[in-house]
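Asks: Below is the structure, and that's it, no one-letter string:
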């Protein structure tokens, strides 16, 4: 099993899967990992399921709302959460990314899907209760072929190059003041892990302000984009992914600490304050 930092670097969006079952060991390990998640890091109750669609018809696959965008999909990683709590989207994004990175470490392909899915169909398969919703899912499987995988890897490298510059995402002391790699010191690799995180439409809405020893994570929101998702904030989901990457990277780098809600909230300019990482 590879390390979290390796998984973060190797994770790519796979949209074409081989028409074959998952290795039994990999599937069992992934299902056991998912079963161990009942709450997010900020306390929101969650539940995740491994959905096996290998026996359904092509017509049934179309009902998932991903047919055409995703091909060869037999299996899905899906979850449910009750939206309403302040941290619900953060917890869901964090935990589904943990599962996706676990799948990456097992040599499996995944792809975040928040817009292109039929939530009614997934709701039936998850047997949603009360005010639960499914913010996002991911297909999981063996990438279609090595040649195709090579194309995907090349595309992923191009996508990494499309990431915003380090100093456009991470600030020194105040919003808008670029943080240099030198000033980031030992935390630079954890911030690079955030920079590598996937986000809806590659909008990269996270911003981080280094203030003394603390790192204030903020959201640069796109209100019009968020309104397209009526029941939840897709960009807070993205922030949950970023929080996951930062914490996993910091832990692996031997940089202990934890998330805090700082009161009074720090000055963040036009950015929306989310959480603060405070080194131990």
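Replies: Arrived safely. Computed from a prediction, not measured in an experiment: that's the story for all the values here.

Asks: going forward, measure contacts between C-alpha atoms and count neighbours the same way
Replies: Noted.

Asks: Only the buried residues of the helix or strand containing residue 242, if you could.
Replies: Secondary structure from DSSP states H and E places residue 242 in helix 234-252. Within helix 234-252, the residues scored as buried using 16 or more other Cα atoms under 10 Å are 234-251.

Asks: What lies in contact with that helix?
Replies: By Cα atoms under 8 Å, 6 or more residues apart in numbering, the list of residues contacting helix 234-252 from outside reads 4-5, 8, 89-95, 97-98, 114, 135, 187, 189-191, 193-195, 197-200, 204-206, 219, 221, 226, 256, 258.

Asks: Next secondary structure after it?
Replies: strand 257-260.

Asks: Quick check: residue 223 vs residue 233, distance?
Replies: Per Cα to Cα, to the nearest Å, residue 223 is found 9 Å from residue 233.

Asks: Give me the buried positions along stretch 195-209.
Replies: 195-200, 203-209.

Asks: List the contacts of the residue lying closest to residue 64 once chain neighbours are set aside.
Replies: Nearest non-adjacent residue to residue 64, counting by Cα to Cα, 6 or more residues apart in numbering: residue 118, 5.1 Å away. By Cα under 8 Å, 6+ apart, residue 118 lies in contact with 63, 64, 65, 66.

Asks: Structure two is appended below for comparative analysis:
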């Protein structure tokens, strides 16, 4: 019997995060009733869709046949996805930065849950037709769809277009620790041997998915190792919505890594007022170790 993401042991957490990848090419066979039931149970549990700051993501499951929903609406993804069996659509209130953090956090845990069941996913924030998806799920005026994911069983080999997409966004290239993580202050690169119990959580953040693989997260470990501060290094002229969602993903991975490493704590927004490297770096949140 599969464990839930909340129950992963150390090796399981790391293995699932390492296993997850964007899947754009799916088998034509339908998703099993057992898997649909598991998704339905997941979506019916508000605690699973609640972020660290209390925002709850609304989750809609839309089954499709040949990219057409049961309502007869063609759901466009601009040729990026082949043989999707359904879509999971995340919905949150408009113009709410904290809701985007909560969304990224909750939706990534869903993605990892699906990965553990052998179901493929692909974070999509810009390459889908929001109007058609909005009609399909009866999107209200005060709501927005930050991202969706197609779901299905991975085909294995990617097509030429989908392989080109991975190359374009450098999906297989991740920045190193020295570029992303700092020890006590910005400008002091964190060495893995100095991270102590945070080595696994920090590495799990490094491996996380991000829009166009920009990896905009930055972590600063406090000198006393009682807190880890998360910052967003904004990419110029790039979507703030997507990059705030990326921050939620980073929070999810870090927390899961802490759970696996036995490091108790919680997320708070309490700016430590560190000297920032530039005007594009924004404080997001801090993981504070339980006393």
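Replies: Looks like it came in fine. All values reported here derive from a predicted model rather than from experimental measurement.

Asks: where's the residue located most distally from the centre of structure 2, which helix or strand?
Replies: In structure 2, the residue that sits farthest from the middle, by Cα atoms, centre = their mean, is residue 72; the gap is 29.6 Å. According to DSSP H and E, residue 72 of structure 2 maps onto no helix or strand at all.

Asks: What residue in structure 2 is paired with residue 140 of structure 1?
Replies: Matched by TM-score structural alignment, residue 140 of structure 1 corresponds to residue 151 in structure 2.

Asks: Kindly report the same for residue 9 of structure 1.
Replies: Aligning on TM-score structural alignment places residue 9 of structure 1 opposite residue 18 in structure 2.

Asks: who touches the closest residue to its match other than its chain neighbours in this structure?
Replies: Spatial nearest neighbour of residue 18 of structure 2, excluding adjacent residues (Cα to Cα, 6+ apart): residue 207 at 7.1 Å. Neighbouring residues of residue 207 of structure 2 by Cα under 8 Å, 6+ apart: 17, 18, 174.

Asks: Please determine how far residue 207 of structure 2 is located from residue 180 of structure 2.
Replies: Separation of residue 207 of structure 2 from residue 180 of structure 2 (Cα to Cα) stands at 11 Å.

Asks: Also residue 28 of structure 2?
Replies: With distances taken as Cα to Cα, residue 28 of structure 2 is found 39 Å from residue 180 of structure 2.

Asks: who has more neighbours, those two?
Replies: Each of residue 28 of structure 2 and residue 180 has its neighbours counted (other Cα atoms under 10 Å); residue 180 has more, 21 against 16.

Asks: for the more buried one, what are its contacts?
Replies: Residues near residue 180 of structure 2 by Cα under 8 Å, 6+ apart: 206, 217, 218, 219.

Asks: Report the separation between it and residue 244 of structure 2.
Replies: 16 Å.

Asks: May I ask you to confirm that residue 21 of structure 2 is in contact with residue 122?
Replies: Yes. Contact criterion Cα atoms under 8 Å: residue 21 of structure 2 and residue 122 qualify, at 7.5 Å.

Asks: Could you verify that residue 277 of structure 2 is part of a strand?
Replies: No. Counting by DSSP: H, G, I helix; E, B strand; the rest coil, one finds residue 277 of structure 2 to be coil, located in no strand.

Asks: ok, how many other residues are close to it?
Replies: If we define neighbours as other Cα under 10 Å, then residue 277 of structure 2 has 12 of them.

Asks: doesn't residue 186 make contact with it?
Replies: Yes. Using Cα under 8 Å, residue 277 of structure 2 is in contact with residue 186, at 6.5 Å.

Asks: Return the subset of the contacts of helix 234-252 of structure 1 lying in helices.
Replies: Counting by DSSP state H, those place 4-5, 8, 89-95, 97-98, 189-191, 193-195, 226 in helices.

Asks: tell me which element the alignment partner in structure 1 of residue 43 of structure 2 is part of?
Replies: Aligned counterpart of residue 43 of structure 2 in structure 1: residue 34 (TM-score structural alignment). Taking DSSP H and E as the criterion, the element that holds residue 34 of structure 1 is helix 24-35.

Asks: what helices or strands is that helix leaning on?
Replies: The elements that helix 24-35 of structure 1 packs onto, with contact taken as 3 or more Cα pairs under 8 Å, 6 or more residues apart in numbering; DSSP states H and E, are strand 46-52, helix 88-105.

Asks: so how much does the shortest one differ from structure 2 once superposed?
Replies: The reference is to strand 46-52 of structure 1. Once the two models are superposed, strand 46-52 of structure 1 sits on average 1.1 Å from its counterpart in structure 2 (mean Cα distance after the TM-score superposition for structure 1).

Asks: which bit of structure 2 covers that strand?
Replies: Under TM-score structural alignment, the match for strand 46-52 of structure 1 is residues 57-63.

Asks: now swap in stretch 171-185 of structure 1 and tell me
Replies: Alignment of stretch 171-185 of structure 1 against structure 2: residues 182-196, by TM-score structural alignment.

Asks: Which stretches in the stretch 51-200 of structure 1 count as strands?
Replies: In the stretch 51-200 of structure 1, the strands defined using DSSP state E, counting those that start in this stretch lie at 75-82, 109-110, 132-133, 137-141, 170-172.

Asks: Name the residues that touch the fourth one?
Replies: Think strand 137-141 of structure 1. For strand 137-141 of structure 1, contacts defined as Cα under 8 Å, 6+ apart pick out 17-18, 21-22, 73-79, 100, 103, 108-114.

Asks: So how do I select the buried members of these in ChimeraX?
Replies: Below is the selection syntax for ChimeraX that covers the buried ones among these, with 16+ other Cα under 10 Å defining burial:
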select :17,22,73,74,75,76,77,78,79,100,103,108,109,110,111,112,113,114
